[in-house]
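Participant: Sharing a model prediction with you, sequence too.
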Amino acid sequence: MTPSRTRPEGSERTLNEAYDTALLDLDGVVYAGGEAIDHAVESLGTARAGGMHLAYVTNNALRTPEAVAEHLTELGVAAESADVITSAQAVARLICDQVPAGARVLVIGGEGLRAALRERGLEPVESAEDDPAAVVQGYGGPELAWGRFAEACYAIARGVPWFASNTDLTIPSARGIAPGNGAAVEVVRIATGAEPQVAGKPLPPMHRETILRTGAERPLVVGDRLDTDIEGAFNGGVDSLLVLTGVTDAAQLLAAEPRHRPTYVDADLRGLLTGQPQVTEAAGGFTCGGWTARASGDALVLDSDGNEKDERANHEQTKDGDALNGLRALCAAAWTQAGDGSCTLDAGKALSRLGL
């Protein structure tokens, strides 16, 4: 068994040099609400120009790879459809392995699912009366009619195997957090008592699909979610970079259990273009970039080399990005204290000092 990670790792080489392929999540990493996240376009362009292969890996099964690539190109990120891997493609391969060639599949979702099924030689159908060999469910957008869930239930009740592209309970939108495919899967699960086979992150079918399509030999998973991106990297036995531009905040990172602990932590996609500082063990704690973190009683405590400085000076440090080093040191203190569990120590004061 692989020992639990107890601190973020360092890297003397820039990450785009150390890894041949970046497997990038989209929502919360490259864009949010359809608009590019700060520094994403420039960072990805530089990484690509330096020879790193960029692949965009999304649990959202609604859009086709062509549509995703077109959106990325509009944002200024050079991408082709072959650079995009979706959970629709992963679930289509999973279904294809278990049903006869050319079989009919009842689709509860959008065009991304239908296109992925056709790519595998399967026939998408719309009704339980069409004699489907499988049911597949993926995110269909806010317009997906309630009656579509009933069609799935009718087929599943007859013993037709059920597949889901992913089970993310939420999905980010321009107006906030909306129900994701996982919420829709729960509707069918409650009605039928059945359990779907799931393909998307963090499960192995998605990682298999990604490696098959990219040919990556030394991939780096880049994401903003601990329970999909980082856990998926853990399950696949590959390294990961967590960026703090999406759903995961500093407190959640400190409380991460072993399968949710990333290899590296950075503010945004500029982290691809830099090395990563080492976190070293110090007397009673862990040090990174002038910050020392330790567990004390029921709290995490953070000290700076500049203890004699006034609070204003400390805030100037955080403006220069030094807060990330403090966070990395806190991760080491928290994860070491938690071992194979989740850290429950109070980190509020320490994170407040970093402005996080």
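Facilitator: Looks like it arrived, so ask away. Computed from a predicted model, the values in this text were never measured in an experiment. Numbers count the residues shown, from 1 in each chain.
Participant: drop to CA atoms for contacts and neighbour counts, all remaining ones
Facilitator: Noted.
Participant: for stretch 247-256, which positions count as buried?
Facilitator: Buried residues in stretch 247-256, defined by neighbour count with 16 or more other Cα atoms under 10 Å: 247, 248, 250, 251, 253, 254, 255, 256.
Participant: adding another structure so you can compare the two:
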Amino acid sequence: MTADTSPRTPATEDGRSLAERHDVLLLDLDGTVYLGGQVIEHAPEALDRAARAGSHPMYVTNNASRSPADVAASLTGMGIAATAEDVLTSPQAAATMLAETHPAGAKVLVVGAPFLADSVAAVGLTPVRLVADEPVAVVQGHSPDTGWRNLAEACIALRAGADWVACNVDSTLPTDRGLLPGNGAMVQALMAATGLRPRVAGKPARPLLDEAVRRVDGSRPLVVGDRLDTDIEAGVAAGMPSLLVLTGVCTAAGLLAAGPAQRPSSVALDLRGLLDPDRAVALDGAAPADGWAVTLDGSTLVLDRGDREPHPDPDVDALRALGALTVAAWESGATAVRAGSSAAEPVLRRWDLD
């Protein structure tokens, strides 16, 4: 069986790049713009060009412990122009959710960092730390200082009927020491103790993205990130197109195995895909041949060179092959891959699919 799986580049629909077709970019940070505190190659130039093309970079992060000003200062130090207004964090989105459902001045018990309390105060609510203050809601975000006593206060408030909003439910937090417990781990502790579930502001829930679009009055957003289970899933949940960049967490194998709720509209090697059509491949529709063919042999995808010459840039050629494999995998449900000829072998090695 031969599948029509060749992807198209994003610009072939109307000749415009992704940056030109979207008025706001909802950008993840770690793994997308920087990695381990170091800016990812090509990111500053790509984001500058995207802004000049008319696409407003908006940095949306689940991080609940750093203020927008701190994030913007870090980006500026990496050579990326950003102000606090260009950054939206999950505490801000959580505070907005609470302000929409509770009257001005209502007391909210804060479990998290000082910036979370500041976010609550900024929307006209009153942050408190003790259940004796009779809060009507609990808001929970990551803080390395959260302990049993903080969770106990929240537990009592929740059992008494308080509303509950979690900034995010990331179970782990990446650090220079590896993955450590994230806010989601603390949220799980309260879920176990109360039998309740919170409303969630951050990715993969959609409130963070919706609030970011509202703040810049955008109408054609593009979600950009490196994780399927947060960035891309949030885009799918919000009904927004998304671009997966292969500079962080997601692997080629992970992309092939992605379920419908975590499938990006396009994939790129890095943020240059926002502007260079060769460096991004669309995954959401039929497309003309682009140099690679994929057939299905039982439950195995077989990659082979098609009837076109390879792209002169090996990375671009490999990206197009990955796009063809991805479309075929999503269509067929197969994720096992093998080379149909010697031409495909180095490409599969490039993506660790051999």
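Facilitator: Structure received. Values in this document were obtained by computation on a predicted structure and should not be read as measured data.
Participant: And the TM-score between them?
Facilitator: Remark: TM-score between the superposed chains equals 0.87 [TM-score structural alignment, normalised by the length of structure 2]; 336 aligned residues with a Cα RMSD of 2.7 Å.
Participant: rewinding a little: among the buried residues of stretch 247-256 of structure 1, which one lies nearest to residue 293 of structure 1?
Facilitator: Taking Cα to Cα as the measure, residue 293 of structure 1 sits nearest to residue 254 out of the buried residues of stretch 247-256 of structure 1, at 11.9 Å.
Participant: Now which residue in structure 2 aligns to the closest one?
Facilitator: Taking TM-score structural alignment, residue 254 of structure 1 has residue 256 as its aligned residue in structure 2.
Participant: contacting residues around stretch 278-288 of structure 1?
Facilitator: For stretch 278-288 of structure 1, the surrounding residues in contact (Cα atoms under 8 Å, 6 or more residues apart in numbering) are 7-11, 277, 292-295, 325-326, 328-330, 332-333.
Participant: so of those residues, which ones are in strands?
Facilitator: Among the contacts of stretch 278-288 of structure 1, the members found in strands (DSSP state E) are 292, 293, 294, 295.
Participant: What is the burial count for the second one?
Facilitator: Which is residue 293 of structure 1. 27 (other Cα atoms under 10 Å).
Participant: Would you confirm that it contacts residue 300?
Facilitator: Yes. Counting by Cα atoms under 8 Å, residue 300 is a contact partner of residue 293 of structure 1 at 6.9 Å.
Participant: what residues do the two have in common as contacts?
Facilitator: Common neighbours of residue 293 of structure 1 and residue 300 (Cα under 8 Å, 6+ apart) are 330, 333.
Participant: Residue 236 of structure 1 versus the residue nearest the centre of structure 1, what's the distance?
Facilitator: Closest to where the C-alpha atoms of structure 1 average out (Cα atoms, centre = their mean) is residue 229, at 2.6 Å. Noted for residue 229 of structure 1: a distance of 11 Å to residue 236 of structure 1, by Cα to Cα, to the nearest Å.
Participant: about what we covered before: now the aligned partner of the residue nearest to the centre of structure 1 in structure 2: how far from residue 141 of structure 2?
Facilitator: Using TM-score structural alignment, the partner of residue 229 of structure 1 in structure 2 is residue 231. Residue 231 of structure 2 sits 18 Å away from residue 141 of structure 2, going by Cα to Cα.
Participant: centre of the chain versus stretch 9-26 of structure 1, how much separation?
Facilitator: 15 Å (Cα atoms, centre = their mean, to the nearest Å).
Participant: where exactly do the helices run in the stretch 151-300 of structure 2?
Facilitator: In the stretch 151-300 of structure 2, helices defined by DSSP state H, counting those that start in this stretch lie at 183-194, 207-215, 233-238, 252-256, listed in chain order.
Participant: Reformat those helices as JSON lines; add distance to residue 65 of structure 2.
Facilitator: Listed next are the helices of the stretch 151-300 of structure 2 as JSON lines, based on distance: least, Cα to Cα, whole Å:
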{"stretch": "helix 183-194", "distance to residue 65 of structure 2": "10"}
{"stretch": "helix 207-215", "distance to residue 65 of structure 2": "16"}
{"stretch": "helix 233-238", "distance to residue 65 of structure 2": "21"}
{"stretch": "helix 252-256", "distance to residue 65 of structure 2": "29"}
